[in-house]
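Q: sequence first, predicted coordinates after that:
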Amino acid sequence: MEDELQRLLDAELQAEALVKEAELEREHMIRQALEDARTAEAQFEARLPELRNSFLEKAEERAVQAVAEQARRYEERRAQLTRLGRDREEEAIQAAIRVLTDPDRL
């Protein structure tokens, strides 16, 4: 009976030691996770200027491309309207000549 009690007492002491060890390990893991999170946050914050600059560079590139595309479209439309104006001018001149040379056509 005394051996049985001693064995139970030893088992309880071992269990308490395991619980204490697990609690210490848990606290160590929590501290490590917090430290890792702080490190990751610091690294992210350190990269913010780089990320911002990269974003701004890409936005500027897209803006330059959009302006170039608009300028290209404007130039195409201007050329089209110039050709159309020349065509209409020629038609107007021909009509004026017909009217001047044959006033009865009115």
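A: Received it, and whenever you're ready, just let me know what you need. The model shown is predicted, which means the values in this text are computed figures rather than measured ones.

Q: okay, CA-based contacts and neighbour counts for the rest of this
A: Fine.

Q: any idea how far the stretch of helix or strand Pro49 belongs to is from the chain center?
A: Using DSSP states H and E, the element containing Pro49 is helix 2-101. On the basis of C-alpha atoms, centre = their mean, to the nearest Å, helix 2-101 sits 3 Å off its chain's mean C-alpha point.

Q: one more structure, for comparison:
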Amino acid sequence: MEDVLKELLDTELQAEALVKEANARYEQLIRDARSEAQAADQEFISRLPALFESHLLKIEERTTQTVAELRRRYDERRHELRSVAEGREREAIEAAVNLIIDPSRE
């Protein structure tokens, strides 16, 4: 009986040692994971200015393209309106000349 008790006690001590070792590994894994997360966080934070700069450059490029497109459309529309205005001006001049030449044509 004494041998069985001694064996049980030894087994319990071994189990406790295994539990302590597992807990230590678990705690170390948590510390490592926390450390890796903090390192990744710091790396991301250090990259923020470059990301911001890259994004800002893309925005400026798109803005420049948009302004150029709007200017092109504005110029096209201005030319169209100018052509219409010139046509109407000719019609008005013709109507005025005709009215002067023949006042009865109102």
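A: Yes, it's here. Please read all numbers here as calculations on a predicted model, not as lab measurements.

Q: ok so, going back, what's the mean deviation for the helix holding Pro49 of structure 1 versus structure 2?
A: Following the fit onto structure 2, the mean deviation recorded for helix 2-101 of structure 1 is 0.9 Å by mean C-alpha distance after the TM-score superposition for structure 1.

Q: Provide the aligned range in structure 2 for that helix.
A: Counting by TM-score structural alignment, helix 2-101 of structure 1 falls onto residues 2-101 of structure 2.

Q: near Val98 of structure 1, how many other residues are there?
A: Let me fix one detail, which is that residue 98 of structure 1 is Arg and not Val. 14 (other C-alpha atoms under 10 Å).

Q: distance of the residue nearest to it when sequence neighbours are not counted from Glu89 of structure 1?
A: Using C-alpha to C-alpha, 6 or more residues apart in numbering and skipping residues adjacent in sequence, the residue nearest Arg98 of structure 1 is Arg105, 7.8 Å away. Distance of Arg105 of structure 1 to Glu89 of structure 1, computed by C-alpha to C-alpha, to the nearest Å: 20 Å.

Q: cool, and Leu9 of structure 1?
A: Distance from Leu9 of structure 1 to Glu89 of structure 1, by C-alpha to C-alpha: 113 Å.

Q: quick one, which of Arg105 and Glu89 of structure 1 is more surrounded?
A: The neighbour comparison of Arg105 of structure 1 against Glu89 (other C-alpha under 10 Å) goes to Glu89, with 12 against 8.

Q: quick check: the more buried one vs Asp102 of structure 1, distance?
A: As for Glu89 of structure 1, its distance to Asp102 of structure 1 is 20 Å (criterion: C-alpha to C-alpha).

Q: cool, and Tyr74 of structure 1?
A: Counting by C-alpha to C-alpha, the gap from Tyr74 of structure 1 to Asp102 of structure 1 is 41 Å.
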